[in-house]
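S.K.: sequence-free structure coming up:
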């Protein structure tokens, strides 16, 4: 509790300079009043105007932050008028200290030095003119006054230097953070380029070989094996499609910060359906005509692509249906098959494919669920996405 209260107190004091100036003015007024009260030259009620001057020396400090030089000059003139009216002595440094500190804190040390020297010179001149020994004044009275004024100026200048140093340190820390962020962005960009090269060099090469060999196999197979030719043709078609998507992914990785991004979307769903049909499935696509952002369109495409892959690889299905429906500002995508379904809830535990579909849906502020269709078998994947979401990463 105490540790939590300490920053609050410091902040409150820092945000309340008027309170600090009021207390400082009060202390100066009380100190000058005490000097008047204890002076042997104070004569009863005849010295009451001196207390008015003491109050003025304190009140003027309320403007020391905004107008340090005028406050110093007003204090200087006030002292001159005070002694001209022959009021009880209050010294020179006592009412001047706070004003000198303020001008030094504002970076006006030279003005403070000049005003201090002029005030001390006038005091020495008039006292010598009244018969005081110059040696006594310069040897005993003037040095403490000069030392106190100098200390006030030094303290104010030191406070200003400390604040400038703190501000410079904060600026250096800010620049360091910016440089670290810039380096981190450069590292991420380099990682993306490495990933893009790896994808292109490994998967790209493999898919290119698959496409080439499937073309050779298609030409080499005899005409009496149409099923084998069809299968090899589907392999070639799928490899070409994968190559196109791989090139698109590599391009987007290399220019991830670019505003000109092109990617597959809802218009690519018919191609996925044709590929599923080529694998022996009775695939259908139906639904509403819906306009969505590029980001949502890509998400739908990837979810349907992964769902169809799971059906082809694991479901032992004969048919799969894809349906898109619009409900207000939501897009509902359903992929249902008539495969073997699931025998336990454990089979629906998210693997990499299901996890990836769910993460893609959540990245667009959507949801995805996977469930068995019922006792007749089959699995239904349902994604609910915002149909009007703006493209992420675009200005």
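M.R.: Noted; the coordinates are in hand. Just so it is clear, the model here is predicted, and its values are computed rather than measured. Numbers count the residues shown, from 1 in each chain.
S.K.: C-alpha only now, for contacts and for neighbours.
M.R.: Fine.
S.K.: Just give the number of residues close to residue 294.
M.R.: Using other Cα atoms under 10 Å, residue 294 has 20 other residues around it.
S.K.: go on, residue 10?
M.R.: 11.
S.K.: ok, now how distant is it from residue 115?
M.R.: 34 Å (Cα to Cα, to the nearest Å).
S.K.: Name the residue most distant from the centre of the chain?
M.R.: The C-alpha centroid of the chain is most remote from residue 131, which lies 70.7 Å away (Cα atoms, centre = their mean).
S.K.: Surely that one forms part of a helix?
M.R.: No: per DSSP: H, G, I helix; E, B strand; the rest coil, residue 131 lies outside any helix segment and is coil.
S.K.: Can you tell me how far it is from residue 91?
M.R.: For residue 131 relative to residue 91 (Cα to Cα), the value is 18 Å.
S.K.: ok, residue 326 touching residue 332?
M.R.: Yes: in this structure residue 326 lies within contact range of residue 332 using Cα atoms under 8 Å: 6.2 Å.
S.K.: hmm, back to that, and the residue farthest from the centre of the chain, what is it in contact with?
M.R.: With contact set as Cα atoms under 8 Å, 6 or more residues apart in numbering, residue 131 has no partners.
S.K.: Over to residue 215?
M.R.: 232, 233, 236.
S.K.: Would you convert these into CSV that also reports secondary structure?
M.R.: Output for these, formatted as CSV (three-state DSSP):
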residue, secondary structure
232, helix
233, helix
236, helix
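S.K.: Nearest to residue 126 among those?
M.R.: Ranking those by separation from residue 126, with Cα to Cα as the measure, puts residue 236 on top at 110.3 Å.
S.K.: putting a second one here so we can go through both:
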């Protein structure tokens, strides 16, 4: 668009020059007219050249063209009208948003010119009947067209700004969704793999000690527990992958709910932790989302007991209150957890995602650690 403008401005300047020259050549000379000489042609050329620069200096060009055309007439050269040399500058001033200035200037110049001609003895009826309406019509058209072009240009710019804002918002939304998906995936992988690796590691140690002691039965039981834990982990991973792929709910493998917490407790018991499990909720009344969240809370809490607590006993309690599911996991281990805290942070994020809350810390009047979660139903 920027490269096209000089060409357009050059064409308009050439048209103005040609029309002014044709107006002077086609006019019958009168005794009062001064013959068009080099000065007259020079003034016409000045108007054409100024018109070329009207877009860069609109008001300056309008004033310069007005002064030039009045100087042209004061020197007595043949009439070429007012609308021809001034229409383009007036249009450009209106197109820059100064339509009031263009209107006042056009009508002021017209009034001054035609009143002067009447005072110089020209026929007022001829001027009012033919030349004045033509001049005013051309000026009004130029002003209206310039203002319309300005309005359209501003509308297009506003549309472009709106589209750019929409694109930026879409990009930000996409980035936020991707970040949320990464966090979700990290939580699921941590929950599934962390718990399974802890169980497998403990049972592998038990199997190794049993084999070294020449006791095949405990080693066999440990390997069976490893097999069960691995199978459960594969089911959970399969369900996570299906969710990420966007499979339909009917085709998804079930990821743990409240009814699956007992399996977590059994695996923890087989790993050597004495776990007391209390369930005081009606399973059919627990929504799937709340049940899955409760399962993940217990899974992460028992994983931490197996990894960090050096505990001998744990208590898992799942109860309810109006509108919420309550999950509490206590142990008699060594108190505050070590490690990076990724699991507890992921647990808190998961519960907060469904509008719940999590508290964790040392038990009040006994050694060990406690995780408490309230999950809305």
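M.R.: Yep, it's here. Not measured: the values here are computed from a predicted model.
S.K.: just to revisit the earlier point, so for residue 326 and residue 332 of structure 1, which sits in the more crowded spot?
M.R.: residue 332 (21 against 18).
S.K.: Please enumerate the strands of structure 2.
M.R.: For structure 2, the strands defined by DSSP state E cover 274-279, 313-321, 324-331, 357-362, 369-376.
S.K.: got JSON lines for those, with mean neighbour count and distance to residue 72 of structure 2 too?
M.R.: Listed next are the strands of structure 2 as JSON lines, based on neighbours: other Cα atoms under 10 Å; distance: least, Cα to Cα, whole Å:
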{"stretch": "strand 274-279", "mean neighbour count": "16", "distance to residue 72 of structure 2": "104"}
{"stretch": "strand 313-321", "mean neighbour count": "18", "distance to residue 72 of structure 2": "96"}
{"stretch": "strand 324-331", "mean neighbour count": "22", "distance to residue 72 of structure 2": "92"}
{"stretch": "strand 357-362", "mean neighbour count": "17", "distance to residue 72 of structure 2": "86"}
{"stretch": "strand 369-376", "mean neighbour count": "23", "distance to residue 72 of structure 2": "88"}
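S.K.: Using JSON lines, lay out the ones you listed together with distance to residue 39 of structure 2.
M.R.: Below are these laid out as JSON lines (distance: least, Cα to Cα, whole Å):
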{"stretch": "strand 274-279", "distance to residue 39 of structure 2": "107"}
{"stretch": "strand 313-321", "distance to residue 39 of structure 2": "100"}
{"stretch": "strand 324-331", "distance to residue 39 of structure 2": "96"}
{"stretch": "strand 357-362", "distance to residue 39 of structure 2": "90"}
{"stretch": "strand 369-376", "distance to residue 39 of structure 2": "92"}
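S.K.: Which of those sits closest to residue 178 of structure 2?
M.R.: strand 357-362 (24.1 Å).
S.K.: In structure 1, which residue range corresponds to that closest one?
M.R.: With TM-score structural alignment applied, strand 357-362 of structure 2 matches no range in structure 1.
S.K.: packing partners for that strand?
M.R.: Under the contact criterion of 3 or more Cα pairs under 8 Å, 6 or more residues apart in numbering; DSSP states H and E, strand 357-362 of structure 2 touches helix 342-353, strand 369-376.
S.K.: and of these, who's closest to residue 327 of structure 2?
M.R.: Of all these, strand 369-376 comes closest under Cα to Cα, at 5.2 Å.
S.K.: The closest one packs against which elements?
M.R.: helix 288-304, strand 324-331, helix 342-353, strand 357-362.
S.K.: Of all the ones you listed, which one comes closest to residue 194 of structure 2?
M.R.: Of all these, helix 288-304 comes closest under Cα to Cα, at 6.9 Å.
S.K.: The closest one maps to which residues in structure 1?
M.R.: Under TM-score structural alignment, there's no match for helix 288-304 of structure 2.
S.K.: Perfect, I'm done here.
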